[in-house]
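**Student:** build me a structure from this.
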Amino acid sequence: MPSVQGDLRSDDSLNEGLLGADLVGVAVFAASGASAGVIKRLDLFGVAFVGFIAALGGGIVRDLVIGAVPPLAFADWRYAVTAVVAALGVFWFHPQLSKLRRPVLVLDAAGLGLFTVTGTLKALDAGVPPVGSCLIGMLTAIGGGLARDLLTGEVPVVLRRDIYAVVALAGAIIVTILRGLSLDSLWTLAATALLITGVRLVALYRRWSAPVAAP
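**Tutor:** Below you'll find the model as predicted:
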C-alpha cells in the first residue's frame, strides 16, 4: 500500500508540473504573439486575439486530433485567462521593452520547448502510437507560431529555412523515448524542454538552416 500511495503522489506531482509547464507555455506564446501584434501596430483587441491564437492554436489542434473535446482552451478557464492576461501585459508594458524582435524570438523558442513536451505527453496519454504522438507534439509546438505569423502577415517560421519544426520533432522523439524507458520524470522533461529551447536559440544565433532546392 505505501508504494501505491507513493506512485499516486508521484503521478499527482507530475500532472501538476505538466499543468504548470502548459500554462507557462501558454503565457510565453501569448507574449510572443502579442509582441508580434504590437510590432504590426494592431489595436488592443488585435494584440489580445493574436496572443490568444498563438498561445492556444496548437493545443486546440492537438485536442481535436486526440478526441479531447471540448479542447482545454475552452474547457479550462485558466488557459484562456493566462493567454489574455499575458497578451494584455505585453500591450500595456511594451514601451518598457526594448527591441521587441529579440524577446519575440526568445519567447517563441521557450514556447516551442514547453509545448513540444506537453503536447507529446498528452498524445501518448491518449493512447496515440509513438510515431503519431511525435507528430502531434510537433504540431502542438508549431501550430501557435504558424497562426501568429499568418495573422500578422509574415511568412510562417516553419516554412522558412530556419531550424524550427525539426527541433520540435526531435524533441518529441526524445520525450517519447523517455516515456518508453519510464524516465519521464518532471526533471527530465524540464531538461528536454530546455534542450529544445537552447537548440532553437543556438540555431538562430548560428544561422543554421535546412537545405533548399537548387534554382
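**Student:** from now on I want contacts and neighbour counts done on CA atoms only, so please keep to that.
**Tutor:** Will do.
**Student:** what about Ile39, how many neighbours?
**Tutor:** Per other Cα atoms under 10 Å, the neighbour tally for Ile39 reads 16.
**Student:** contact partners for it?
**Tutor:** Leu100 (Cα atoms under 8 Å, 6 or more residues apart in numbering).
**Student:** what's the answer for Arg148, then?
**Tutor:** By Cα under 8 Å, 6+ apart, the neighbours of Arg148 are Gly33, Ala36, Val50, Gly51, Ile53, Ala54.
**Student:** let's compare: structure for the following, please.
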Amino acid sequence: MAWAELVFDLLGVFFFAVSGSLLAAQRQFDVVGSLLLGTLVGLGGGILRDVILDAGVPRAFDSPIYLVPPVVAAVVVYFFAHVVHRFHDVLITFDAAGMALFCITGTLVSLAAGMNPVASAILGLMTAVGGGVIRDVVANDVPQIFRARGLYAIPALLGAALTSLLASVGWLNLGTGAAIAALVFALRMVSLRYGWEAPPAGEQTHEQTSGT
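**Tutor:** The predicted model follows:
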C-alpha cells in the first residue's frame, strides 16, 4: 500500500492547503500569505509527527513533491476563490477531507517507524489535527478542534484507531483505507450538519456560571 499511502498523503496535503489558502483569502492576505498559510496547514501536522518520531529530516523537506500541493492549492484559490466562496462551509469541507486522509497516513508512518499501535494512533490523530490548529492560530482564528459546533478530534481518533487496528491484523488495504477515510469525513460533516458536540469538560448550571 506504499503508493496508495503516498497518494493519500499528497491529497491530504492538498486539501489542507486549500483550506489554509481559503482562510487567507477570507482574511484578505496576499498571495504569498496564502501560500505560506496553505503550506503550514498542509505540512505542519506531518512535520510535528516526524520530529516526535525522531525520523531524521521530515519527509515534507526530504521529498520535494510534498511542496507541490500547497503551490497548486494557492494557485487554485487565487483564480477560483470568488467561485468557491459561493458555497457554504467550503473551508470546513476541505479541512475535513484533509483530516480524514491524514489520520490514516500519520498512523501508517508511525507504525512503519516502529511505534506500537496505541502510540501510532495518537500520532495519527496529531497529524490529522496539528496542521489545522497551526493554520487557525497563525490566522488569529479559533481552532476547529476547540469549537463547540461539530466533532473534530473524535472522528480523527476513530480513523487513526481503525487504521492501527486493521494494519496490525493485516486487513488494511486500499479499499479498507478508503472506507476509513470516508467514514471519518462523513462523521465530521454529519456532526456539523446536526450540531453534534462532545461532552463538556465540566458540568455547570446557569446559576453556577452566573451567580456570586
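**Student:** ok so, going back, which one of the contacts of Arg148 of the first structure is nearest Val81 of the first structure?
**Tutor:** Nearest to Val81 of the first structure, judged by Cα to Cα, of these is Gly51 at 11.3 Å.
**Student:** touching, the closest one and Val38? I think so.
**Tutor:** No - Gly51 of the first structure is beyond contact range of Val38, at 10.3 Å (criterion: Cα atoms under 8 Å).
**Student:** quick one: which of those two has more around it?
**Tutor:** Gly51 (35 against 23).
**Student:** that one - that's part of a helix, no?
**Tutor:** Yes - secondary structure assignment places Gly51 of the first structure in a helix (DSSP: H, G, I helix; E, B strand; the rest coil).
**Student:** which of the contacts of Arg148 of the first structure are buried?
**Tutor:** Neighbour counting over those (16 or more other Cα atoms under 10 Å) leaves Gly33, Ala36, Val50, Gly51, Ile53, Ala54 as the buried ones.
**Student:** so who does the residue mapped onto the fifth one from the second structure touch?
**Tutor:** Structural correspondence for Ile53 of the first structure with respect to the second structure (TM-score structural alignment): Leu40. By Cα under 8 Å, 6+ apart, the contact set of Leu40 of the second structure is Ala17, Gly20, Gly131, Ile134, Arg135.
**Student:** skipping adjacent residues, who's closest to the equivalent of the second one over in the first structure in space?
**Tutor:** With TM-score structural alignment as the criterion, Gly20 of the second structure lines up with Gly33 in the first structure. With Cα to Cα, 6 or more residues apart in numbering as the measure, Gly51 is the residue that lies nearest to Gly33 of the first structure, at 4.3 Å, once sequence neighbours are left out.
**Student:** so how far is Ile173 of the first structure from that neighbour?
**Tutor:** 28 Å (Cα to Cα, to the nearest Å).
**Student:** again with Thr140 of the first structure
**Tutor:** 14 Å.
**Student:** more crowded one of those two?
**Tutor:** Legend: neighbour count by other Cα under 10 Å for Thr140 of the first structure and Ile173, higher for Thr140 (29 against 22).
**Student:** now do the same for that one: its match in the second structure.
**Tutor:** By TM-score structural alignment, Thr140 of the first structure lines up with Thr127.
**Student:** just the buried ones among the contacts of Arg148 of the first structure now: which is nearest Val104 of the first structure?
**Tutor:** Ala36 (6.9 Å).
**Student:** quick one, helices of the first structure?
**Tutor:** 2-39, 44-66, 72-75, 77-93, 101-125, 130-151, 165-180, 186-206 (DSSP state H).
**Student:** wait, Ala181 of the second structure touches Leu101, no?
**Tutor:** Yes - in terms of Cα under 8 Å, Ala181 of the second structure counts as a neighbour of Leu101; the distance is 5.7 Å.
**Student:** the more surrounded of the two?
**Tutor:** Comparing Ala181 of the second structure with Leu101 by other Cα under 10 Å, the one with more neighbours is Leu101, at 33 against 26.
**Student:** for whatever residue of the first structure lines up with the more buried one, give its distance to Ala55 of the first structure.
**Tutor:** Leu101 of the second structure maps onto Leu114 in the first structure when the alignment is built from TM-score structural alignment. From Leu114 of the first structure across to Ala55 of the first structure, the span is 11 Å (Cα to Cα).
**Student:** which residues are in contact with each of these two?
**Tutor:** Joint contacts of Leu114 of the first structure and Ala55 (Cα under 8 Å, 6+ apart) are Gly25.
**Student:** done for today, thanks.
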